[in-house]
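Undergrad: From the sequence below, what's the structure:
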Amino acid sequence: MGCFASGPHRHRGMHAVAVGAFAIAALSGCVSLPPAPAPSAESTPLDALVGLAAERLASAEGAAAAKWQTEARVDDPARTQEVLAGVRALAGQHDVAPEFAELVFIDQIQATESIQYARFAEWKLSPTEAPVERPKLTDVRADIDRITEAMIAELSGNRHALTSPDCTTVRDRALRSTVQNLELSDLYERALTRATQSYCVNAETP
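TA: Below is the predicted model:
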């Protein structure tokens, strides 16, 4: 089963920010942890934020493994509302507009769910690829909460980049760099694009 990029070197060059979620994914036999790559020559102020978004997406591996063949659903409205309430509270503490933070995390949650659905489809079609061991969903969610708080801090620390006229250009560069450094699969690239689509909604018009 391919979690990130396909091919014999699919896990080479993953970024250090993904360590926490990648460790969770490893519980389902998904990934290994190689050395972090050298910094990109095209580094941007949004690299850390996009990297955290990718790390949060990777939590879908552990979440899917924990929910597989249980009564737990991929889409959990109660959990979503709990997360969004926490996002709004954290945004207020970090001087980030709660409405903006909520919009960002709605995209992030939906992108993460898309990966879980993809894994469920894979495992139904190829049962031998399904996880043998399941992480505890509470542990997965605790790691997700940690990443969420770090993302809110990055939203706060990068107000200028997120509201500048060149926000879209900067975000797209960070997206390309993250995809390249982590050697993300097509699924993860598309999910990360979805997760970051609202970053520049408050950007000034050039």
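Undergrad: Could you use CA atoms for every contact and neighbour count after this?
TA: Will do.
Undergrad: List the contacts of stretch 135-153.
TA: 20-21, 24, 27-28, 49, 52-53, 55-56, 59, 62-63, 65-67, 87, 90-91, 94, 96, 101 (CA atoms under 8 Å, 6 or more residues apart in numbering).
Undergrad: buried stuff in it?
TA: Using 16 or more other CA atoms under 10 Å as the test for burial, stretch 135-153 gives 135, 137, 140-141, 143-145, 147-153.
Undergrad: One more, so I can put them side by side:
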Amino acid sequence: MPAFKLPFFKRTCRLLSIGLVCAASYSYGAEPMQDQAFTPLFDATAGRLQIARLVVLAKWDSHQAIEDPTREEVVISTAANQAAAQGLSRAFAVRFFSDQIEANKVVQYGLLSNWRRAGKAPDEPRPNLVEDIRPRLDRLQVDFIQQLVATQDLRKEKDCPTRIAKASSLYAVEHHLDALYVVAFDRALARVCQD
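TA: Predicted structure coming up:
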């Protein structure tokens, strides 16, 4: 791929949605390379955000509220206990999984608003919230804990916030995440470097 000339690159960055590529590092004559160290953690985060769509579809049909403090407390407490058993800080796990839940609600509220404006939700299959969706979330929780353990040393480095920001920006571009999911992605990983 030909090298970008700096003025063209800057102009392109200004035009791109919420500066995804601009936040990533680049070098003359080469495309930016994604930092692969956090990719499995990003995959789990993106997977959980995709499930948010299924959750809000189920809630649309059943007229349930997006907020469910009782369920959220159970999820966070269970995750924190599992994380502590793997040597992670319980306080960190509470923050991290709280952020994951808040990020999911960003997606849910965004989609719900879109559907209300349209007057209908998409016509697509609806998995059962309890039987299908929650077991998937439980499996992702285990994946998250494994990745948080695997990246523990990296997350303690001083440059962790910068690495996360740059790598997640490139990840979002490579995986074609739209603006709503990018905002939610950033929210999900907002405190991942704080151990």
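Undergrad: Mind putting the buried residues of stretch 135-153 of the first structure into a markdown table with secondary structure?
TA: Shown next, in a markdown table, are those (DSSP: H, G, I helix; E, B strand; the rest coil):
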| residue | secondary structure |
| --- | --- |
| Pro135 | coil |
| Leu137 | helix |
| Val140 | helix |
| Arg141 | helix |
| Asp143 | helix |
| Ile144 | helix |
| Asp145 | helix |
| Ile147 | helix |
| Thr148 | helix |
| Glu149 | helix |
| Ala150 | helix |
| Met151 | helix |
| Ile152 | helix |
| Ala153 | helix |
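Undergrad: Pick out the residue closest to the middle of the second structure.
TA: Among the residues of the second structure, Phe185 comes closest to the average C-alpha position under CA atoms, centre = their mean, at 3.2 Å.
Undergrad: What is the equivalent residue in the first structure for that residue?
TA: Under the alignment by TM-score structural alignment, Phe185 of the second structure pairs with Leu192 in the first structure.
Undergrad: Please report the number of neighbouring residues for the residue nearest to Gln152 of the second structure when sequence neighbours are not counted.
TA: Of all residues not flanking Gln152 of the second structure in the chain, Asp195 sits nearest, at 7.8 Å (CA to CA, 6 or more residues apart in numbering). Neighbour count for Asp195 of the second structure, taken as other CA atoms under 10 Å: 17.
Undergrad: Now do the same contact list for the match of Phe185 of the second structure.
TA: The contact partners of Leu192 of the first structure, by CA under 8 Å, 6+ apart, come to Ala53, Ala54, Leu57, Ala111, Leu175.
Undergrad: Remind me which helix or strand the residue nearest to the centre of the second structure belongs to.
TA: helix 179-188 (DSSP states H and E).
Undergrad: For that helix, give me the average deviation versus the first structure.
TA: On superposition with the first structure, the mean distance recorded for helix 179-188 of the second structure (mean CA distance after the TM-score superposition for the first structure) is 0.5 Å.
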